[in-house]
Structure formats: C-alpha cells, structure tokens
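1. quick one: sequence and predicted model below, then my questions.
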Amino acid sequence: MDKKRIVILGGGYAGVHAAKKMHKAFKKMKDRVEIVLIDRHNSHILMTELHEVAGNRVDEDSVKISFDRIFAGKMVTVIRDEIKTIDFKKQLLIGVAGSYSYDQLLIATGAEATDFNIPGVKEHSFYLWSIADALNIKRHLKDIVMKASYEKDEELRKEMLTFVVAGGGFTGVEMVGELMEWLPILCREHGVDYEEVQLINVEALGSILNMLGDKPRNKAIAYMEKHGVRVMTNSLIVNVDANSLTIRDGTVIKTQTLIWTCGIRGTSFAHALELTDGKVQRK
C-alpha cells in the first residue's frame, strides 16, 4: 500500500507545531503515512527573539534551532528547498531543487512586514522580520553612532542620534528596550554624550501594548519614560523619507533610523497562489 504523504510547507512556529502534532497522531501508522516538512532554511528561527539580535544582546545562532534537532527521533522528513509555486490540480509543489507531490498539504509560510502603502516606509525604514533584518539593524546602529561621533554639524548630528521605533506592540516595545540598553554602551564606545540621544516610540493608536491590562501597560510606559523614551501615541505616520518621518498632525521628526514594527500581512508567495484572500492579503 502506498503511503499517504502529508506535506507541511514552512518551518515557522505553525509548521513545526503541526509537524510535532502529526508525528504524535500518526507515529503508529508509519507504514501508511509519511510526513514531510519543506523549508528554504535548515533551521527554525525564533522570530519573537529577533530584537535581541538587533540590539546586540545575543548572537544570531542563539535564535536558530536546527530542524534535525527539533525532529530527532520523529517521523518527519525535512527537505530544504524554496518552493516557487504550487500546482493544486496535480497536487505538486515546484521548487528550486525539485518538485514534490502530496496527498494533503498544509501551507504554513507565515507572514511578512507590511507598510500599509505609506509612502517611503519600504524604502527608508528597517523591518524586523528576519535574521537578515536584525543583523541589518545591528550594523546600522553601530555605523550611525560611529558616524555621529565625527559629525560637527549640530542639526545633522541630532538627526543621526534620533532613533524611532514605529509600532507599540510587543515587538516594537521590546526593540525599544534593547535600544535603551545598547545605545548608552555604543555612545560610550564612541565618545558620544548619551544625553544627545533621542529615543522615540511612535504608535498610531491611543496607547502602546493594547493587548495588556492597564496596570502592566502603565508600568511599562512609566519605565520607558523614566529612561528617557518619548512615547508618542495617536501618531499615525503618513510619510517617510531618507532623513525624516511625518505624523498625520504635521509633526516632522528628523531621523536616519526608523525601525518599522507596525504589522504584518500574508507572504507574497501565498498572495500569488490561487486562494481566497482574507484581510490585508492574508490567505
């Protein structure tokens, strides 16, 4: 009897969790069921800890867990490949290295950052949605503080030492926390007076951390403000360029560092598939 092949596309939190659940459900049916997980990487990425890489708290390897380690002793076969498209009629995934048939398919390709069509966000901000993004932020922070240490123009120096995190959810606030700890160290290393630094958290809604109750939220805000963070709520960003961002009320903040954590949408890969769209291109 041919085995039924279940393919999970994507090795993020959902894909890994699903593969573990399927192993548990079908481990006594190895002769009849095959579980395959396909991902373009050889490791699972701890997405909720990327801010620690961006803020130089941990090395990038600390947020990677190899699939070999995760699925050791489990009936899950991991294939490393980048799938380009899916032929649903033939039940075939077409990748760079090969094609893969399936009987049942779970698409768990995750999400990607979205700019909500706000002009300039894509071109002039730093996303925090991958290890590459986190490392890019880390490099930029080192570079901009070093350059600021040599800058004699007061206005330009102020712009270089203004750091804005857009988004008041967990990711944004955690990123602010990393900057609160690392920027003083960077400033000392380069002879910059930390009093020159402006650290701003910009949120479009009426408060940050809206998923929390009043007490923990207010405690977090008080802590941030005590450490010099300016928390701007009801502040929808409407335009971004290389040296500034503009708030809906007309306020302009001059900065060369905007870290964007304002939301996600379904991946471009999923969007291109012949599936029904949900909200904000979520499949």
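-> Thanks, I have the structure now. Numbers count the residues shown, from 1 in each chain.
2. alpha carbons only for contacts and neighbour counts from here, please
-> Will do.
3. does residue 171 sit in a helix, a strand or a coil?
-> Using DSSP: H, G, I helix; E, B strand; the rest coil, the structure places residue 171 in helix.
4. residue contacts, it?
-> 48, 51, 261 (C-alpha atoms under 8 Å, 6 or more residues apart in numbering).
5. and it, how far is that from residue 129?
-> Residue 171 sits 10 Å away from residue 129, taking C-alpha to C-alpha, to the nearest Å as the criterion.
6. cool, residue 215 as well?
-> Taking C-alpha to C-alpha, one finds residue 215 at 29 Å from residue 129.
7. hang on, the earlier thing: give the buried subset of the contacts of residue 171 as a ChimeraX selection command.
-> In ChimeraX, this line selects whichever of the contacts of residue 171 come out buried by 16 or more other C-alpha atoms under 10 Å:
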select :51,261
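8. CSV for the contacts of residue 171, including distance to residue 9?
-> CSV is the format used below for those (distance: C-alpha to C-alpha, whole Å):
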residue, distance to residue 9
48, 20
51, 25
261, 25
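9. ok, structure two:
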Amino acid sequence: MVMAKTVILGAGYGGMATAVALEKSHQPFTIINKHEYHYFTTLLHEPAGGRNQFENYSVPLRDVLHRAESEILVASVNALRPQENKVVTDSGEVDYEYLVIALGNAPEYFGIPGMQDNALVLRSLDTARQVHEHIENTFKSWQEDHDDTRLRILVGGAGLTGIELCGELAEWMPELAADYNLPLEKIELINLEAAPSILPMLDEGLREEARRVLESKGVQLRTGTAITKVNPNQVELKTGETIDAKTIIWTGGVRANPLIKEAGFEVDPKGRAKVNEFCQSVDYENVFVIGDSAWFTGEDGKPLPPTGQAAEQMGSLVADNLIALQNGGSMQAFHFNNRGTLASLGAEVGVGSVKGIPAKGVSAALLKEATKVKYLWHLGGLRMLSEKRGQFKRKG
C-alpha cells in the first residue's frame, strides 16, 4: 500500500495549481491522474476545430513537477473512502493524511433521452480528438454517397464551450471543403440552445456582437430551441421538429464527478461537495475540494460557477492552507477574483470583458491569447512559456 501525506486527485487547473505551489514550497505530495500529462481544458475547442495539432495542448506532468519528492501516480480513481483516509485506484489503494479532490467534471445530460449514447462531447483531449476525427471522416465520406446529412453539424449548448467550438468549426469548414472537394454551400453548422440567448455570462451587447460574428461565418444560431431526444444521427426538438445530422455534439452543461456523491459527501444538485470558506469539506476537515468538484458559495450567495480561473485560484489557496495546517498556522478564506470572461469566435476575433471592461473583435482575441501566456507562465515559468507560446497559432 502506497503511503502519502498529501494526495491530490486530478491534474486539471485546480490540481496543478495546488501541486505547483506545494512543490515551490518543498512540500511532498502525490498527484494521481488518469494521464501522464496536463491538458488545457478551456482550449479544447481549438484542436477539435482544426486550429492546431493536439500535442500542443498538453504538457507532461514531469515537465512541470520536477522534484523527486513530488510523486506522480498515473492511475484512474475508482472510489473515495474518506472515513478510512483512503483512495482506491486501478493501481491499488493510497492512504493520505490530507486529500485534495480536483476531479474535474462529467457531462450533464439533463435527462435528455439518447443524448449520452448518441452525441459526442468535448471534455478531454481524447474527446476533442474524437470530435475532430469524426467530423473529418464524416465529411470525407460524402463523396461515397452524397448524403448531405454528413455535412450537417449540430452543436447543443450556447455557453462558452459551445460558442467557442462553433467559432473554430466555422473557420475549419472551408478548409475541409477544399481538402475533400465538398460543396461549401451545403455545409451546415447549427447551434441549438434552449435558453433565449447565447453566452449568458456576458452582457447583451457582447452577446449580440458574438451572434453577428458567428452568423457572418455561416453559423446558424437557434436559441429558445430545446432538444428533447437524441436518436442515432437525429435530434428531436420541443417544437416537434426533427433534424438529421451525422455529427451531434453536446456542450450543454457539466456536473461533478459521480465518485464524490458515491463517497457520501454532502453535495448540491450537480454533485459538488459542499466546502467552507477555506475550500475544506464540511464533512471531513482533512479533505479539501476545489474547482468543478466544489460547492462553494460566493460572496453573492450563489454557487461559484465551474471555470478554469476559479479552479486555479482555489488550488493555489488550498496549497497555502495545507502548508499552514502542517506548520500550525492559520488558514485563509477563499475570495474569488473574477478577472472576467473571454470567448474566442475563431482564431482572430472574440468577445468578452476583463475586470468589467468590455472587449470585442481583434482586441478580445489578443486578450484571450494573453491569458494563455499568463497561464503558461504560472504553470512552468519562462521555460514553459518559451516552449509553448508559439504553438497556438492557426496552422497553415
């Protein structure tokens, strides 16, 4: 049985922020992750939509965590046993004194029949690759039967992920048409959203600008259009309409990893474990929960939404609190610093706001690129920035 004082579950934005901060303070830990790499979750729409090569969007864990006392265990977490201070993985059990749960999320299907079985999702590097390859292979096959449903892509959900994916796909379609001698005028990219508007986290003016840009790129935005059922190669809508398509992608929401609820933690309706102001589980004082796994109530009284910046900030704070606990110090409360939201609408334009200041067009796209640079710096300093920053430009 492996013994570890501090165990971190997951190497997403939150888990990596904790690990990097602990390593800088020379604190030993074990990080358990399904893959031997960390990938940039908030950028998955880029390689899925053909902007760049997939290998540019991940970093080997050992390239970030260098110290010998920083143990990396590549394994899948199968169960949490907080009553016993154990984590069960497919490589065996791991004991801990302190646990940081940063397991990320799972798709939220809202009980829509057939959605899980018949739609692609965008939640990992592997699923992004599946989306990309599926579209490419489906379009390529059009020459065999001239079935126009092969050239129709449905994207469910008009939040950040769905809209950014549509922006990337819209720019990729002309390339695919040229590569496989396809009729560009027959390619359809349709976004379906049950809510009355897209990008609900942005103000109305920015939403309208995003709509204008996407529609100018050929995206059909259908708001107020709920999907009620998904069949193989077909969606049924609340209006009674059906739409046939060989590519159906769901980006309509996320919930916490089901292992948290199964372990008996107090959870909210999305399965997130309730935490106190220190990001500490209300059920177990030696367990911290961050990112998409955490039910944290913000200063406005509302649960903090699942974002990369929230996970990263939580991870850094938890590292400080772990160090304080082990040294007899006082923990600090978490206060989310909302830096804003930026949505790319392709490689060169975007919309969003930074610290309450709206941005659109090229300036928003440049700000989005700046967030990538900032994250690379936080993750691995100058060396990481030098290696990665030039790899996010559109290929070609």
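-> On my side now, so go ahead. The structure presented is a predicted model; accordingly, all values stated were derived computationally and were not measured.
10. next, the TM-score between them, please.
-> The TM-score (TM-score structural alignment, normalised by the length of structure 1) is 0.89; 271 aligned residues with a C-alpha RMSD of 1.9 Å.
11. going by distance to residue 175 of structure 1, which of the contacts of residue 171 of structure 1 wins?
-> residue 51 (5.3 Å; C-alpha to C-alpha).
12. follow-up on the earlier one: more neighbours, residue 215 and residue 129 of structure 1?
-> Neighbour tally, residue 215 of structure 1 and residue 129, criterion other C-alpha atoms under 10 Å: the higher count belongs to residue 129, 19 against 8.
13. pull the contacting residues for residue 136 of structure 2.
-> Counted by C-alpha under 8 Å, 6+ apart, residue 136 of structure 2 has contacts residue 176.
14. where in structure 1 does the helix or strand hosting it fall?
-> Assessed by DSSP states H and E, residue 136 of structure 2 sits inside helix 125-140. Alignment note (TM-score structural alignment): helix 125-140 of structure 2 is matched to residues 131-146 of structure 1.
15. please apply the same query to stretch 369-376 of structure 2.
-> Alignment note (TM-score structural alignment): stretch 369-376 of structure 2 is unmatched in structure 1.
16. again, but for stretch 219-235 of structure 2
-> Stretch 219-235 of structure 2 covers residues 229-245 of structure 1 once aligned (TM-score structural alignment).
17. cool, stretch 91-108 of structure 2 as well?
-> With TM-score structural alignment as the criterion, stretch 91-108 of structure 2 aligns to 97-114.
18. ok, the closest residue to residue 30 of structure 1 other than its chain neighbours - contacts?
-> With sequence-adjacent residues excluded and distances taken as C-alpha to C-alpha, 6 or more residues apart in numbering, residue 30 of structure 1 is closest to residue 75, at 7.3 Å. By C-alpha under 8 Å, 6+ apart, residue 75 of structure 1 lies in contact with 23, 27, 30, 34, 35.
19. which positions in whichever strand or helix holds residue 388 of structure 2 come out as buried?
-> Residue 388 of structure 2 belongs to helix 362-388 when assigned by DSSP H and E. Neighbour counts over helix 362-388 of structure 2 (16+ other C-alpha under 10 Å) mark 363-369, 372-373, 375-380, 384-385, 388 as buried.
20. equivalent analysis for stretch 241-250 of structure 1, please.
-> By 16+ other C-alpha under 10 Å, the buried positions in stretch 241-250 of structure 1 come out as 241, 244, 245, 246, 247.
21. between those, which is nearest residue 204 of structure 1?
-> Relative to residue 204 of structure 1, and with distances defined as C-alpha to C-alpha, the nearest of those is residue 247, at 9.1 Å.
22. and that closest one, how far from residue 195 of structure 1?
-> Separation of residue 247 of structure 1 from residue 195 of structure 1 (C-alpha to C-alpha) stands at 24 Å.
23. about what we covered before: just how off-centre is the helix holding residue 136 of structure 2 within its chain?
-> The chain centre lies 18 Å from the centre of helix 125-140 of structure 2; the measure is C-alpha atoms, centre = their mean, to the nearest Å.
24. buried ones in the helix or strand following it?
-> Next helix or strand after helix 125-140 of structure 2 toward the C-terminus (DSSP H and E): helix 142-145. Judged by neighbour count (16+ other C-alpha under 10 Å), helix 142-145 of structure 2 contains these buried residues: residue 142.
25. other residues contacting helix 142-145 of structure 2?
-> Helix 142-145 of structure 2 is contacted by residues 148, 150, 151, 182 when judged by C-alpha under 8 Å, 6+ apart.
26. which one of those has the most neighbours?
-> Counting neighbours by other C-alpha under 10 Å, residue 151 leads the contacts of helix 142-145 of structure 2 with 26 neighbours.
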